[in-house]
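A.B. asks: my questions concern the predicted model and sequence given below.
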Amino acid sequence: MILRGKLITGGRMLADGVVETSGDRVVWAGPASERTDQLPEPADPGTTIIPGLVDVHCHGAGGFGFPEADRDGSTAAADHHRHNGTTSVIGSLVSAPPNVLHGRIELLASLVERGTLAGIHLEGPFLSVLRCGAQDPASILDGDPALLESLLAAGRGHIRSMTIAPETAHFAELSTMLTENGVVVSIGHTDASNPTAARSIAHSAHAPLSATHLFNGMAPMHHREPGAVAACLAAAARGQMVVELVGDGVHLADETVSTVFDLVGPHQIALVSDAMAAAGMPDGRYPLGPLDVDVVDGVARLAGQGDTAIAGGTSRLMDIVRRTVLDAGVDLLSAVTAATATPAALLGLTGIVGDLVPGCRADLVVTDKKLLPRAVMASGNWLTNTMES
């Protein structure tokens, strides 16, 4: 398979590029001028070929959520994202009683082993009740190394990241356990002071480290109380941390997104969807773990509680890339990098996914001039393809 058009490959944008796949791998990518063989005509102006997206924080879609759906529903949620351009989906769970978490982890681990998911993200239960957002406060627990050990065992090596609050009990021990098991420590849902957050970052900065949806689930940054937000931004600027941004226009203002790109650059940002069951669905009531969520005008909030915390996202990652470019004014290469190469590197998947270079899996998205997906390929197979219609 040979595709030609504007191409993002190896951290650069080519005005006339070619990507060639064979089986499930990319075998060549570069400028069309370097090819001597017969090539297809360039794609329509405005069409861009980008790597398949990598979402490290995703709770579901299409009416199904990873924290509560059965195997078929969880598969449908992952497939919804895959067909919309996110070819590597990390399935995120929320805080729940230990027995529930064990069961959910075991179910999602089986989907990783089938290739449906790229891994598991635990968003809790070692969080701050004061900053629990739309999570069930009754399910939030103090840091417990024995419980963490059992959760990791249930994951069979497929837990890729875990959100924990710096102020939780035994943070240092938990962080060390996660790192030793190849799990990314992600700081979030925290009311920690700046010194506490900075100490937790310093303890964990020798390994891949992230901030769960920066700004959301954290005390607002104040000039006399900078809190965890300032500590995370500073760490990202030093190259010690990747910060997640839910750039959907609901979780964050477009200006906030563009500011963070200006401050720390795309190699320290992972655009994420934080999508829940309502992503890709009409307004209505949907589950988020044990809680019900009402979606009104595309905004998800806990049911019956008025203007409360945002309860996950209703956008797909391609929607967020598009908004980051068209509304936040971030250049396309930077936005795509933050949704592909950076999250892949965070998960230790560089050279496997997140780029279109020889040896990488043949995951790609062909977008139109409005950055809407026209075709999606995963492992060399077309999932969707409207380019001929």
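C.D. replies: That came through fine.
A.B. asks: from here on, contacts and neighbour counts on C-alpha atoms
C.D. replies: OK.
A.B. asks: how about the contacts made by L107?
C.D. replies: R71 (CA atoms under 8 Å, 6 or more residues apart in numbering).
A.B. asks: that one falls within a helix, correct?
C.D. replies: Yes - counting by DSSP: H, G, I helix; E, B strand; the rest coil, one finds L107 located in a helix.
A.B. asks: how much space separates it from V89?
C.D. replies: Separation of L107 from V89 (CA to CA, to the nearest Å): 15 Å.
A.B. asks: check it against this one:
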Amino acid sequence: MSSAPAPAVPGAQSPTVYSAASLRTGRRTLSPGWMVVDQGVVVAVGEGEPDAAWASAEQADLGAATLVPGFVDVHCHGGGGASFGDGPDLLASARTVAATHRAHGTTTIVASLVTAPLPALRDAIVGLAPLVESGEIAGVHLEGPWLSPLHKGAHEPTLLREPALADVDSLLGARPGVVKVVTIAPELPGGLDAVRRIVEAGAVAAIGHTDADAATATAAVDAGVTLATHLFNAMLPVHHRVPGPVLALLEDPRVAVELIADGVHLHPLTVQHAARSAGVGRTVLVTDAMSATGVADGEYLLGSLVVDVVEGVARLREGGSIAGSTLTLDVALRGAVAAGVPLDDALAALTTTPARVLGRTDVGHLEPGARADAVVLDGSLTVVAVLHGGRREPGQSSGPVDLL
């Protein structure tokens, strides 16, 4: 079976046909499968031998590899020694972070900002806006300052504040459309009104760093929350008499739930149980990565807080709280599968589902009309090549995929 070729684009270069033992488009599995990329867009896919209509196109045979959609990370703070929103050159720092994660398959990334003074957050939103508007990053995620001091995690407690609507309007209006996700503790005074205002502004309201009980979590969903920020972490734990927000969010079909499958934030059994409970379409694998991702252990800053990274685990120097991760989504994929999540379900959790959370129809799948963001995986689920907008990313492994 195959899709019909798209109309030719005037001035387009010759299209390229990518063939692989397995093509998982995000909507179907084609074995063997092929896709045609032209001007950075998927224009056709099919199963078996490529259609004769594409015989004159450039051919790239990936052999035994599996071709999957590019990964989508809706929660990432940094990588490559840099953080989003920090440093003397915000654009250079952001590009370093994006490139670090793109080498591991993440082709769509949201820039997460930790709690900071309101003027600093506003400046970061304005500073990152050119990258959002050009499509280099998929938007900004405000993880703070409207968080519970009881579940602050790696956020500076003196900067946490209640969500006054004027402050919400100020940040979301700093550059309209740039902020895509806002994490909030809805039990704070004004929290539910703030959730409504976030949604009205066109952003995703996420519950996290919260002391909400089950009833308040459900009230937040009624108000417009559609995402749970790193479920289980920085919120009330599950208790058989006081279930807290976790069970309410897992059981609510209106909510997608983030999971950090790094073996540190969550036990593998917890990942397996949560992914099975939420199911395909509601599970989102994220990194929550900080600047030490992809570089050496040592001392780093997360916002204004000192973080020590030892054997890849990031913890605040003061208090020892987990301070994000050094995870990449390819490692999260392998971690989820090792925890017992079926491969197709795990792939959906870092492609189609996060794309849907962001309201994106052009990424997260490899059907005609999608941006040609693709990842080539070997049999051990290791990334051996990445296509971003139809262009191969540098620094990938050698082998049959050199044809890319």
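C.D. replies: Sure, I can see it. This is a predicted model, so every value here is computed, not measured.
A.B. asks: what's the spacing between the most centrally placed residue in the second structure and A60 of the second structure?
C.D. replies: The second structure has D73 as the residue nearest its centroid, 1.2 Å off, counting by CA atoms, centre = their mean. According to CA to CA, D73 of the second structure stands 27 Å off from A60 of the second structure.
A.B. asks: and what of V280 of the second structure?
C.D. replies: V280 of the second structure is 31 Å from A60 of the second structure, by CA to CA.
A.B. asks: over to A94 of the second structure?
C.D. replies: 32 Å.
A.B. asks: same thing with T66 of the second structure?
C.D. replies: For T66 of the second structure relative to A60 of the second structure (CA to CA), the value is 13 Å.
A.B. asks: one more: T96 of the second structure?
C.D. replies: Distance from T96 of the second structure to A60 of the second structure, by CA to CA: 29 Å.
A.B. asks: and for R122 of the second structure?
C.D. replies: Distance from R122 of the second structure to A60 of the second structure, by CA to CA: 45 Å.
A.B. asks: which of T66 and A60 of the second structure has more neighbours?
C.D. replies: T66 (23 against 19; other CA atoms under 10 Å).
A.B. asks: let me see the contact set for the aligned residue in the second structure for D363 of the first structure.
C.D. replies: Applying TM-score structural alignment, one finds that D363 of the first structure aligns to D373 in the second structure. D373 of the second structure sits next to P69, G70, T107, V363, L366, V386, L387, H388, G389, G390 when contact means CA under 8 Å, 6+ apart.
A.B. asks: hang on, isn't I164 of the first structure packed against H189?
C.D. replies: Yes - applying CA atoms under 8 Å as the test, I164 of the first structure and H189 come out as touching, 7.3 Å apart.
A.B. asks: ok but G133 of the first structure is inside a helix, no?
C.D. replies: No - going by three-state DSSP, the assignment for G133 of the first structure is coil, not a helix.
A.B. asks: that one pairs with which position in the second structure?
C.D. replies: So, by TM-score structural alignment, G133 of the first structure is matched to G153.
A.B. asks: neighbours around G103 of the first structure, how many?
C.D. replies: Residues contacting G103 of the first structure under the criterion other CA under 10 Å number 15.
A.B. asks: what stretch of the first structure does stretch 343-358 of the second structure fall on?
C.D. replies: The aligned range for stretch 343-358 of the second structure is 332-347, by TM-score structural alignment.
A.B. asks: which residues does the matching stretch contact?
C.D. replies: Contacts of stretch 332-347 of the first structure (CA under 8 Å, 6+ apart): 8, 11-13, 50-56, 160, 184, 208-210, 242, 265-272, 317, 321, 324-325, 350, 353-355.
A.B. asks: how long is that stretch end to end?
C.D. replies: One end of stretch 332-347 of the first structure sits 22 Å from the other (CA to CA).
A.B. asks: ok now it, how far from the chain's centre?
C.D. replies: 10 Å (CA atoms, centre = their mean, to the nearest Å).
A.B. asks: likewise for stretch 347-365 of the second structure?
C.D. replies: 9 Å.
A.B. asks: list the buried residues of that stretch.
C.D. replies: For stretch 347-365 of the second structure, the neighbour count (16 or more other CA atoms under 10 Å) marks 347-358, 362-365 as buried.
A.B. asks: now stretch 298-314 of the second structure
C.D. replies: In stretch 298-314 of the second structure, counting by 16+ other CA under 10 Å, buried: Y300, L301, L302, G303, V306, V307, D308, V309, G312, V313, A314.
A.B. asks: in the first structure, which residues correspond to it?
C.D. replies: Against the first structure, stretch 298-314 of the second structure falls on residues 284-300 (TM-score structural alignment).
A.B. asks: contacts for that stretch, please.
C.D. replies: 63, 65, 67-68, 93-94, 96, 135-136, 250, 276-278, 282-283, 301-303, 310-314.
A.B. asks: sort out for me which of those are in helices.
C.D. replies: Nothing among the contacts of stretch 284-300 of the first structure maps onto helices, per DSSP state H.
A.B. asks: okay then, goodbye and thanks.
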